[in-house]
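Peer 1: have a look at this prediction, sequence included:
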Amino acid sequence: MRALTLALMTATASPALAAPCGGDFGSWVAAMKAEAVAAGETPATVDAFFAGANPDPRVLKADRAQGVFRKSFLEFSQSLISKDRLQKGIANASRYGDIFARAEKDYGVSRGILLAFWAFETDFGAVQGDFNTRNALVTLAHDCRRPDLFQPQVLAAIQMHGLGEFDLDTTGAWAGEIGMVQMLPGDILRLGVDGDGDGLVTLKTSAPDAILSGARLLQSHGWRAGEPWLQEVILPDSFDWELTGLDTQLAAEQWAAMGVQVRSGVVANGLPASILLPQGRKGPAFLAYPNYSVLFNWNKSFVYVTTAAYFATRLMGAEPYRAGNPDPALPVAQMKALQQKLAALGHDVGQIDGILGASTRIAVQKEQTRLGLPADAWPTADLLERL
């Protein structure tokens, strides 16, 4: 279900772009062909790759509209996590137990995390996207929004095509990701693993390849072997809400000394952690460890990452979260109005898009503190009115 969040864009390094974005598509293709040949690809391979390639307007439409991430954590998590998906996850953990054991041994990545992303990206391979991958990549590489990210992906796809690992009718997500765990060509070339021993890395059809490649990707982003990522906690009524948020870290045992209680397991003594309140002090609360932040290299959306991290704990045996009774989420129009007010006050909230991302949360918490409100980083109608 990937919506592009610049997560897997670690493609082959590229100097100044050889193919100017925008303008005549045929001229752009000619420039890209020259760049690919200069990089070592044969003219025949390059010509074959671009034969019949066309921009896809559906890709640009999808790129401009990612409203799913405007949902609150409770809405988003309840829409993605079902009894059926949980049961499928447990079944796949058993079916590919030896592969997950390899992922944990070789790359240090928990099966829970890999299962969660496998579930959310493609429903365990069942829904991998119907966009022609080549056309999606050339569309985004020709577009002037992020050519520096996508032109190297086109070059990587050409290289994969020459290796026999990229068919021109390959389909996937609108942003060019391929396979069961939705990786971009540059990442597949750099980090893909032949998990089934057939001599190829085929993430569309091979679960072992997809699982191990995803594990290696997370390891490359700094995943810490043997460490937790998220634990649900219960906070005391007297808790200082200004201490919540990812920009405040204390040792896990320090949080415990303040009365923070984990609902299952024990706190990971010695590890830094933050108190995470996806929907403020009246909703679920979590301890977020360093591995939680690593997941933003997979997807930049706060609500997506938090939901995946939570689902991974469920797959590893954690209880369902205590939903609580948080204040209602602001509608999109009000959230945009809030972001505009915060920006006018000098806060960096990024794009005015109605999405409660990390920078908007930080700004909300600062204004809550200034106004003497509970500083839990959850925007309310009261806060909007006061601003």
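Peer 2: Received, thanks.

Peer 1: only C-alpha atoms for contact and neighbour calcs from this point on.
Peer 2: Noted.

Peer 1: correct me if wrong: F166 contacts V154.
Peer 2: No - F166 is not in contact with V154 according to Cα atoms under 8 Å; the separation is 11.4 Å.

Peer 1: which of the two has more neighbours?
Peer 2: V154 (28 against 21; other Cα atoms under 10 Å).

Peer 1: now the helices for the stretch 201-350 of the chain?
Peer 2: Ranges of helices in the stretch 201-350 of the chain, per DSSP state H, counting those that start in this stretch, are 207-220, 252-257, 290-294, 302-315, 332-344.

Peer 1: check it against this one:
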Amino acid sequence: MRSTTSLLASAIALSGAVLAASAEAATCRDPRGFDAFLADMKKEATAQGVSPAAAAALDGLTYDPKVISLDQGQHVFKQTFEQFSGRMINASRMKQGALKLKQYASPLSRIEETYGAPGAVIVAIWGLETDFGAVNGDFSTLRSLATLAFDCRRTDKFQAELIDALRLVERGDLPPEAMRGAWAGELGQAQFMPSSYVKYAVDFTGDGKRDLLRNPLDVMASIANYLKAHGWKPGEGWEPDQPNFAAIKEWNAADVYARTIAAFATKLAATQAQ
């Protein structure tokens, strides 16, 4: 079962975009209501180059109070590393992870040659995020992002993510109805925020699509591309006292989660040596 533990931290770590200030900037908790806020978001999106047709994906969205409740109710990162990793690196994930390393040995080798990140780390992240694509989430991405953007706590961040989600629609990566994932706006088997999808998603199979919802090779290559972009050093270690732990922390800033990725990857790497 996929944990919701990484959702907020991934959202914070994976998105560096900041909404540009403009005369059309939408006002959080607009006293005119959610529909008026969305209308201003459409204006802001088109001012930033999104076509009116793509911006129309915001039409008809409704506020989702469940998303705000989930956002306000996170406590899992208060667990110790031993508690958290003990639950996350379970026997089922270990078995599935070892199988994935064997199943995708050839493409993972090519991915490492291209991006530098080894298969054990890529598969560890894939497994911890969505149980290797088994549980990606079923929240409407656009609705979740619009709800979080309407809330005033991190409105600039989520307004920017909402516009990047519209850019994914604009360039044909995903139709609006396919954009379903975690409650904080993460998409696909790697749980990329839209800003990271825009920047780091890879069409590894060469079919003209960067499909992080259904294509495992695109998913794994995109994880590797993200790590490369955040300073991954080929051939170096990834444990907390080693050079590549910093890149893992860029994936998820929560120390217990980053250490769990590293520990899971080390255990998976050991299975390859057997």
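Peer 2: Arrived safely. Remember, predicted model here, so these are calculated numbers, not experimental data.

Peer 1: now the helices of the stretch 201-350 of the first structure as a markdown table including mean neighbour count and distance to R370 of the first structure?
Peer 2: What follows is the helices of the stretch 201-350 of the first structure, written out as a markdown table (neighbours: other Cα atoms under 10 Å; distance: least, Cα to Cα, whole Å):
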| stretch | mean neighbour count | distance to R370 of the first structure |
| --- | --- | --- |
| helix 207-220 | 24 | 38 |
| helix 252-257 | 17 | 24 |
| helix 290-294 | 20 | 27 |
| helix 302-315 | 23 | 24 |
| helix 332-344 | 18 | 12 |
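
Peer 1: among those, which is nearest A93 of the first structure?
Peer 2: Nearest to A93 of the first structure, of all the helices of the stretch 201-350 of the first structure, is helix 302-315, at 8.9 Å by Cα to Cα.

Peer 1: and that closest one, which stretch of the second structure?
Peer 2: Mapped onto the second structure with TM-score structural alignment as the criterion, helix 302-315 of the first structure occupies residues 255-268.

Peer 1: average offset of that stretch relative to the first structure?
Peer 2: On superposition with the first structure, the mean distance recorded for stretch 255-268 of the second structure (mean Cα distance after the TM-score superposition for the first structure) is 0.8 Å.

Peer 1: in the second structure, what residue corresponds to E75 of the first structure?
Peer 2: Counting by TM-score structural alignment, E75 of the first structure lines up with Q83 in the second structure.

Peer 1: residues contacting the host helix or strand of that match, please?
Peer 2: Assigning secondary structure by DSSP states H and E places Q83 of the second structure in helix 81-88. With contacts defined as Cα atoms under 8 Å, 6 or more residues apart in numbering, helix 81-88 of the second structure is touched by 77, 128, 256-257, 259-260, 263.

Peer 1: possible to save these as TSV with distance to Q48 of the second structure?
Peer 2: Output for these, formatted as TSV (distance: Cα to Cα, whole Å):
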residue	distance to Q48 of the second structure
F77	36
L128	35
V256	37
Y257	35
R259	38
T260	38
A263	41
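
Peer 1: show me what contacts A136 of the first structure?
Peer 2: Counting by Cα under 8 Å, 6+ apart, A136 of the first structure has contacts 55-56, 59, 174-176.

Peer 1: likewise for L295 of the first structure?
Peer 2: The contact partners of L295 of the first structure, taken as Cα under 8 Å, 6+ apart, are 218, 305.

Peer 1: tell me the spacing between it and R102 of the first structure.
Peer 2: 20 Å (Cα to Cα, to the nearest Å).

Peer 1: G40 of the first structure now?
Peer 2: The spacing between G40 of the first structure and R102 of the first structure, counted by Cα to Cα, is 34 Å.

Peer 1: which one of the contacts of A136 of the first structure sits closest to Q368 of the first structure?
Peer 2: Using Cα to Cα as the measure, the one of the contacts of A136 of the first structure that approaches Q368 of the first structure most closely is A175, at 37.1 Å.

Peer 1: so that closest one sits in a helix?
Peer 2: No - when classified by DSSP: H, G, I helix; E, B strand; the rest coil, A175 of the first structure is found to be coil rather than part of a helix.

Peer 1: what's the matching residue for it over in the second structure?
Peer 2: Here A175 of the first structure is matched to A184 in the second structure, going by TM-score structural alignment.

Peer 1: quickly find the element holding the aligned residue in the second structure for E121 of the first structure.
Peer 2: In the second structure, E121 of the first structure lines up with E129, judged by TM-score structural alignment. With the criterion set as DSSP H and E, the secondary-structure element containing E129 of the second structure is helix 119-130.

Peer 1: helix or strand next in line after that helix, which one?
Peer 2: Under the assignment DSSP H and E, the closest C-terminal helix or strand after helix 119-130 of the second structure is strand 139-140.

Peer 1: so which bit of the first structure is that following strand matched to?
Peer 2: With TM-score structural alignment as the criterion, strand 139-140 of the second structure aligns to 131-132.

Peer 1: residues making contact with that stretch?
Peer 2: 59, 169-174.

Peer 1: let's go with 6 Å and repeat that
Peer 2: Residues from elsewhere that reach stretch 131-132 of the first structure (Cα atoms under 6 Å, 6 or more residues apart in numbering): 170-174.
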